[in-house]
Structures are given as structure tokens and as C-alpha cells.
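1. Predicted model, plus sequence, below.
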Amino acid sequence: MMTDSVVPTTDLSSAEIVPPVVSNSEPFAPDRVDGYFALATFVLGFLFVRWVLLYWQGWGVSLFTVNYVSSVTLYLKHKGRAIPRASWFWLAILVLTGLSYGLWQGNGLQPWREFFLFGVAVYWVLIATDMTLLQGTSDWLPLDGLQGLFVIPLRNFWGQYKGLATLGKKRETRGQAMWPVALGIALALVITAMVVPLLMEADSGGFSAIFDNIGERLRWMQLSSVELQLHLMLTIPVAAYIYGLVVGSAHRRGMPSYKPEAAEKAVDSLRMLPAVTVFIVLGTITGLYLVFILSQIPYFFSAFTGARPEGWQVYSEYARNGFFELCSIAIINLSLLTAANLGIQKQARQKTLLKVLNCVVSLLTLLLIATAWSKMALYISVYGLSVKRLLPCVFMLFLTVVYLGVIALQRRCFSIVRLAAVVGSVLFCLLCLSDPDGFVTRYNANRYLTGTLNNFDVSILYRAGAAGIDGALLVYDKTNDAVLRYELDGYIGYWQPMIRGAAGMPKDTLQNALARQMLSRQSR
């Protein structure tokens, strides 16, 4: 829902030094700093293709994230751009999420972790360069996201080559001398990483002997000629995208051509629904929800007592049915509240009845969330935990905060979208750092060994990958069930070669290293 006034998150002291807005129609005039960054983006593009795009796992993603953040920050500093304090939150989310790749395999969070990391990497640049509509996270976040993902990088897609052209000109200051040195070293390392493996394949004498030990320790550098060609081909558009996003934002090219006031007027033009129409719709829906809940009290609230309602014989069917009902009703209610508050005539937005109906719909949804939470707890108590059962619990916590925010919005004016973005980002970042796959397998293993879980689901271990080794070995050492031990042998035999083969590769993680240690101790 859009609010009439949005509290900006940007430090006002930084607003004075923001350069004047450049018209999108003016030609791009890069300087030498832009030229050096054009070279740097080729390195970033190659590392993205090599370490991120092909794996989306391991320390390679973590190292790329650090390089990306460092390069962009250094570029903005040399451009004289003051980075607003509002961007530090998103910088922390970006770095912590990137570092989680080097810690845990995170199979259960795919592909959401990848989408989240990419989105935050783009949005952080917008916040750091004050390219959002209101110079901060606001209700216009979806529009800002579209600008950052598509408009800005694509409008400046070919700017990288204009930036490279500036390097042919005579340098104006001696203070920039370190740029070519640093970039030369970086490019030399990348080229060395590509050439040395090819030379080792072509030579079987002294050169290979010299680099055999080094090559074994640096297996991540090895590339076949076909892989090298593919990586270089993909590097070109990736580098152009990164350059277009960062430099386009720094030069304020591709920023929205309209002002916040014009955007607000566009939204106001949608407010055509009479207040009576909105009240009838919300009142009718609220009445239907009340009648439905009252008529289904035994069904909705039996989970609080730990029992199935009459007619339900399977726990899984009972729990899943409740969860999908929650998702459907929550989405419908959010859509309904958004449409009602955006569509109602402006003079009726402050009417008490509208605020009451907003609160009632939100409270009913919170009631359903609490009921679904109890159903999921009942389901987990019988069948154990999995990432697919853990994620709905986190999602329900997120929905709880959002609907509490909707209720608070009836008394105070703030950005509900910003609240949802901040809370959702913090929850998901904590989820990435907490190793949910490992937590799930250890939880099930401990419950199985203490006798509170009847069966140990080995299929969850397969989905967890290396994260399941700890729990699998714990059960394997203490169980007397021959069938279960045979299934655990199959899981360990399936994942052990891949865990050992990841050593020294960009997709390797701390979790893989710990798993290799546990497997080595087990084999002794």
C-alpha cells in the first residue's frame, strides 16, 4: 500500500554534494577513472562467469562479492561520490549473504539465495549512488528495482567501450598512476591463471615439474581451451552489464525522467473508487472470513491441542492443507488491502471505517497465521524437520511482521514496503548464515536417537548434500537398524566423491572441509 508521505532513509547531509541531474539525452562523457573501471569490470566479469555463474556455490562466490563491493566502493570514492549512510545496511546484507556461500552449501535455499544475492548487489549500487526515486528505500522499491535491473544497465550497456577509449588519452594527473599498476597486476593474474594450465598440458618436462605441486594446490585455475573460450565470450556482456549499472548510476544516466511528485500524481489518478464501494467489498469479505472461521473452529484450532480434527487421518495432508490455505488467503488479503487503499478516492483515505476494516482483515490473517503455525509444529513433531518445512515457518514470521505493520500504519505514517524489505532481508540473510540444511539433519538425528522421532528420513540427507554428513555419521554410529545403516552407506557413498572432489575448487566450502575431516576420521 502506498502512503501519502514516506520517511526517507538517506542522510540529508549527503544530499548537498550529489551532482546535478544529467539529462539522459546528453552524451556520455567518461573520464580516466571511468576508463580504468572499464578494465576492472572485465576482471569482475570473468570472475563472475568463472566463480559464480557456473557454480553459485563455494568460496568463489564469497570472493567475488568482496571484489565487487571493493571495486565499486573504490570507483565511487575516486569519482568524489559520498556514499550515504542508508547504503551501509544493504552493503552489510550483501557481504554477509555472499560470505555465506563460502561457509555452507545451502542446497535447501536454492535458487532463492541466488536471486536474493543478485538483487541486493544491484539495489546496493542504486542506494549508494542515490539513484532511487526518493533517495532511499521507500514504497517505490519495485519501480527502483526495475530501474536497476534493466533500465540503467541497458541504457549504458555500450558505455564501457567509451570508457576504454579514454585510456588512449594523455594522463592529466600523477595521482592516478596506481590505477594502471593495480589493474595490470589483476589482469596479469587472470591471464596467468588461463595460460599456465595450457602450458602445463603442452609440456611434459621441466615446466610441468615446476608447476605440478602448485597446480595441485590451485586446481581452481585449471581451464580447458573450450571452457576458456566460453568464459571469455560470457565475460563481455557480463562486464558491460556491471559497467552500465555502476557507471550509469554514478553519472546518473538512466535515472527516472519523472519526479516523485509526478509519480504520486500518477497514483492519485488511480483513486477512482467511491468510499462506499470499497467499504462494501471489505465488509463483505470480512464477514465471509468471520463466518468461515466460526464454522470451522474444530478444524482450524485442533492443531493447538496437538490433535487432528475428525475426518482427517493423515497429519501431512492436514498440515499441508492448512499451509496452502494460509498462502492463498494471505496473498488475497494483501492484494485486497493494496487495491482498496490505492483505489479509494483520496479524500476518503483517512476515514475511520477504512482503518477499522484494514485492521480487522489484518487481525483475521494473523489468526490464520497462528493456526497454520500450530499445524506445522504438529507436522514437524510427527515427521521431523526439513528445509521445505522450515522455510514456511520463516515465511509466516515475515507475514506476521508485515500484517502488524499494516495495523500500525493506520495510526502512524511510514513506508510499509521499506519495513517489509528490511525485515525480509534480515530474516533471509540470517537464514543463509545459519546453515538450515545442517540444522535440519542434526535436529532429526538427535530426535531419532532420543526416541521422539520414529523414522529417520534419509532422503533429506541427499537434498542436504555435505550438510547431512554430520547427522548421518551420528546416526550411523549409534543405530542398530541394519536397513538404516545400509541407506546411510548409500548416501555417504554418493556424496563422498563429490565432497572430496570439491577440494581446492571455487565451489568448495567450509562445510565441505569439515565433512572431509569427519569422513577421514570415520574411515580410520
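-> Right, received. Where do you want to start?
2. C-alpha only now, for contacts and for neighbours.
-> Noted.
3. Next up, the contacts around residue 353.
-> residue 279 (CA atoms under 8 Å, 6 or more residues apart in numbering).
4. quick one: buried residues of stretch 247-261?
-> Neighbour-count burial for stretch 247-261 flags 247-256 (criterion: 16 or more other CA atoms under 10 Å).
5. And stretch 276-290, by the same measure?
-> By neighbour count on 16+ other CA under 10 Å, the buried set for stretch 276-290 is 278-279, 282-283, 285-286, 289.
6. ok, and what's touching that stretch?
-> When contacts are defined by CA under 8 Å, 6+ apart, stretch 276-290 is touched by residues 340, 344, 353-354, 357, 360-361, 364.
7. Same list, the residues you listed, but as a markdown table with distance to residue 297 and secondary structure please.
-> Output for the contacts of stretch 276-290, formatted as a markdown table (distance: CA to CA, whole Å; DSSP: H, G, I helix; E, B strand; the rest coil):
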| residue | distance to residue 297 | secondary structure |
| --- | --- | --- |
| 340 | 29 | helix |
| 344 | 34 | strand |
| 353 | 27 | helix |
| 354 | 27 | helix |
| 357 | 22 | helix |
| 360 | 18 | helix |
| 361 | 18 | helix |
| 364 | 13 | helix |
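8. got another, please set it beside the one above:
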Amino acid sequence: MDAVFALCAFALGYLFLRLVTVFYAGAGVTIFAALYAVLVLAYAHCSGVRCSRAGWGWLAFFLADSLLFLRGIAAPLQPAALLFLAGLAVYWTLVLFGARLSGRVDGCLGGDLRNAFWWGPFGNFSALPGALAHGLKRRGPGQKQRGAAAPAVLLGILLTLLLMPLVLFLLAGADPSFERALSVLFGWIDFDFPSVFLRLVLAVPVSFYLFGLFWGARRGAGLRSSAEKLCQAAEKRRSLGFAAAGIPIAALLAVYLIFFAAQLPYFVSAFSDLLPAGFTYAGYARRGFFELLWVTAVNLALLFFLKRRVRPGGRARRVLSALLCGATLLLLGTAARKLGLYIGIFGLTRKRVWAAWAMALVGVVVLLALADEFRQLPLARALALLCCGWFFLLCAVNADSLVLRYNCAAWQAGRIEEMDVSAVDPVFAAGALYEIRWSASDAGLRQRCEEALGRAANRERLRAESGDRAAGFTLAGLRASRLAEKT
């Protein structure tokens, strides 16, 4: 059984190199995720492992996230989205085979991810050739012979697929007559021998990694550490007295008190829509925005240090932590209000949507840290699930369409002076562009919408001609091409 699944892992490794691309991550990622799920579920079924309720839940989340690539994900988010999807895949594999350190999402999550990404696959990197060697070795005279030749036949086919493209490519380069003969025989097939051979070679380490992952998770082989060791290490790290964090917290609170007292009219105006003297709205909205975010990041780092390295307990700790969290929320709220003022003047952009998303996430994290000081919460579990869900929503929301619709409504209402359709990705904003094209009364705006739809159609045409027609296919791109044809 292991020999058969080892060969399936090699085929899956080849498909990974063919379907998953960084520049055009689309339907190929969804297809590969579905194939990986089918292979691992089949291996678990043949191994007598039943999928638990948690396993089905993480599988549903993994497949739902992969479907976002079929819909289409904005290019700046694609590398992070691919890494996130890979994390879901390897973590679900551990959940399916019951290989998590503590059996749930908690403070051992970091150890689980290290096992899933590194120790499990690379610790069992030789499992695939070992499984093939075990399937190919001769059986004793008293053992069953049925199916003994199947692994040998499959290995022979595998070696043929590896060697044949290389030999044909080299012979075609050595003799023009043989090259013409190959063009007659295989010219009707769109087959790039060098690319296929390169993928077959690179599929070997990829398949070793994939097979080592679920083979090791099934047997618990190669996995490092344990829940007890991680808990003991965490307790050892929390050996410092409160003075280690209390002194800098008290000093920062004193600075914040002086800062807010000195700048009270300036910052109160952010919430009362009053413009301080000597400022324009644009200058006031930009002034200090990133500095406030950096101060918030410093406070978060101090809170993280407090949770990880300082012993719990004590009224002074709870009071100072609550004051620091309150100051952080006040700084974050001021920055959010400044961002709101800037959006009200100049409209939305994709970066401003993501900045608002990040500030909302940080605010929830600070609230959870504050609640944990007064009532013990499963903080690691809450933060992990929160960040997973928050990032999933970030990828799921069509920010470009949201930006364009908001800006169009604000421009028509006279709140912003300029309607710039080039600030969005036309592929993802194609629906909004098409609606504005037929509903807007301004001829110049309609012309700009038509040009943006034309750019979206050209991008899809270039993607299809690049060789990633299937792997990079997205429903957003298909819709953009069809709407461009209608205009």
C-alpha cells in the first residue's frame, strides 16, 4: 500500500509544479488542494484511520480557502495566501492522523506547525524510496505473491517518464532528420519536452516531502518535542518578576499621560470633526498616522513580552496591563479616526482597506489580552482562530469592487473631487466598472471604465498565452473578459 501511495505522491508532486504558480495562482491551486485532500483521505482510509469531527472541520476550512483561488485573489495577497493555504494543508494532515502534540489548538500550535512544515516531512524524507524498496523486494517462499509485480511495473513506468523526454530532446538536437521525424509524429501535441523533464526531476524532492508528511503523521515518526516539554519550556520562560515589564509599562504610561495632556485639543479634534489651526484636512489626517501605529506595535510587543516571560498574578500587574491596553486602544482609535478622515477626503484605496482591516484585528487582539489579565482565557487558541478567520475574510472580500463602488458614490455626492478608476485592479472590479459604465452620466468616466475593462481583457489574454491557461484560470478573469466583450 505504501509503495502505491508513494507513486501517487510522485504524481501529485508533478501536478504541484504544473498547477501551482506564484504569478498566476488560480484554479490550479484549487485543483491541487482537492487532489491532495483525496490522496491523504485515501491513505488514511487504507490505514484504518477515521477522520474526526475536528478533521472534517479543518478539511472544510482548507477546501473553502482553496476555492478563493478559483474565484481569484489580488496579486499582492497571493504569496501570503499560498503560505496560509499550505499551513492549513499540513495542519489538517496532523489533525486527521491525530499527530498534534496536545490534540487541540493551544499553546502547542507553534510546535505542531514546526512538525508539520519541517520535522515531519524532512525527518521522513527517505520514506518514499523506502516504501518503494519495500514493495519491490522479493518475497519469501511462504508469502503471498499476488500483486508482487505491480510496484515493479509502476517503477518502470516512472523511470521511463523521467528518461524518455531527456533522451528525445538530446537526440532531436543532435540530428535534424530525427527532429523532423519527431515533429511529424508529435507535432500535433503541444508538448514542451524540456519543461516536462524539469518538472519530473523537481517532482522527486516535492514528492519526498509530501509523502514524508502524511506517512510520518500516520506513524508519528520524525515528530519532535511533546506537549509536556513545550509546557515546561513555556513555564521556564515565564520566570521573570513583574518589575521586568512593570517598570517600562509605568514609564510608558507616564509618557502617554504627558503626551495626551499636551496634545489633547489636537487629538480630541480627530473625534469631533474639528480642524486644528494651521492644518489642512489632508495634512491633519496624514500627520502622525504611521507614528501612532508604530507606538501601538511597541505596546503590543511589550504585552507579548509580559505574557511570555513574566510570572502571572498580582493586582499591580493587572492594573498596569489594563492601563497599557487602554492607552493602546486610544492610540489605535485616534489612528483609525485619522484614516477615516483621509478616506473621507480622498476616497478608498486597496491599501487603506487593508490598513483598516489590520487596525481592527489589532484592536481585537488588545481586547483579548486585556480580558486574559482578569479571567484566564485560552488565549493562544483564540488568537490562532481569530487570525485565521480574519485573513480568510481579507482574501474573500473583493476590496477592489468595494473601493470603486464607494468612490463612485462619494464622487457623485461631491465628497471627493476625483474619480480615479486606475487605482483598482480592473479584473476584480470588472462588475463595478461595467455597472458604472452603463449608469454614469459623465462621458469621461464611461470612457475610463471602458479602457479599464479593456486592460482587464488584455491581461487575461496575456495570461492565457503564457502557458498557464488552466492553472491560472479565475472566475474573476472570465467575468472581466466577458464584460469587456459586452462593452
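-> Everything's here; your move. In this text, all values refer to a predicted model and were calculated from it rather than measured experimentally.
9. that older thread, show me which of the buried residues of stretch 247-261 of structure 1 is closest to residue 157 of structure 1.
-> When those are compared for distance to residue 157 of structure 1 (CA to CA), residue 248 wins out at 8.8 Å.
10. For residue 409 of structure 1, which non-adjacent residue is closest in space?
-> Spatial nearest neighbour of residue 409 of structure 1, chain neighbours left out: residue 416 (7.5 Å); criterion: CA to CA, 6 or more residues apart in numbering.
11. any idea what the one you found aligns with in structure 2?
-> In structure 2, the residue matched to residue 416 of structure 1 (TM-score structural alignment) is residue 379.
12. sorry, back to before: return the entry from the contacts of stretch 276-290 of structure 1 with the maximum number of neighbours.
-> Using other CA atoms under 10 Å as the neighbour criterion, residue 361 leads the contacts of stretch 276-290 of structure 1 with 26 neighbours.
13. ok so, going back, output the buried residues of stretch 247-261 of structure 1 as CSV; include the columns distance to residue 321 of structure 1 and secondary structure.
-> CSV is the format used below for the buried residues of stretch 247-261 of structure 1 (distance: CA to CA, whole Å; three-state DSSP):
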residue, distance to residue 321 of structure 1, secondary structure
247, 49, helix
248, 48, helix
249, 46, helix
250, 49, helix
251, 52, coil
252, 49, coil
253, 49, coil
254, 46, coil
255, 45, coil
256, 44, coil
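14. will you turn those into JSON lines that also has distance to residue 509 of structure 1?
-> Shown next, in JSON lines, are these (distance: CA to CA, whole Å):
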{"residue": "247", "distance to residue 509 of structure 1": "33"}
{"residue": "248", "distance to residue 509 of structure 1": "34"}
{"residue": "249", "distance to residue 509 of structure 1": "34"}
{"residue": "250", "distance to residue 509 of structure 1": "34"}
{"residue": "251", "distance to residue 509 of structure 1": "38"}
{"residue": "252", "distance to residue 509 of structure 1": "38"}
{"residue": "253", "distance to residue 509 of structure 1": "39"}
{"residue": "254", "distance to residue 509 of structure 1": "38"}
{"residue": "255", "distance to residue 509 of structure 1": "39"}
{"residue": "256", "distance to residue 509 of structure 1": "41"}
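15. What segments of structure 1 are strands?
-> Ranges of strands in structure 1, per DSSP state E: none exist.
16. Surely the residue nearest to residue 409 of structure 1 and residue 408 touch.
-> No. Distance between residue 416 of structure 1 and residue 408: 9.5 Å, which falls outside the contact criterion (CA atoms under 8 Å).
17. more neighbours, the two?
-> Between residue 416 of structure 1 and residue 408, counted using other CA under 10 Å, residue 416 has the larger neighbour count: 21 against 14.
18. could you check the distance from that one over to residue 342 of structure 1?
-> According to CA to CA, to the nearest Å, residue 416 of structure 1 and residue 342 of structure 1 sit 13 Å apart.
19. Excluding covalently adjacent residues, which one is nearest to the equivalent of residue 308 of structure 2 over in structure 1?
-> Using TM-score structural alignment as the criterion, residue 308 of structure 2 maps onto residue 342 of structure 1. The spatially closest residue to residue 342 of structure 1, leaving aside those adjacent along the chain, is residue 271, at 6.1 Å (CA to CA, 6+ apart).
20. Could I get the contacting residues of the one you found?
-> With CA under 8 Å, 6+ apart, residue 271 of structure 1 has these contacts: 342-346.
21. can you list these in TSV and add distance to residue 453 of structure 1?
-> Shown next, in TSV, are the contacts of residue 271 of structure 1 (distance: CA to CA, whole Å):
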residue	distance to residue 453 of structure 1
342	49
343	51
344	52
345	56
346	56
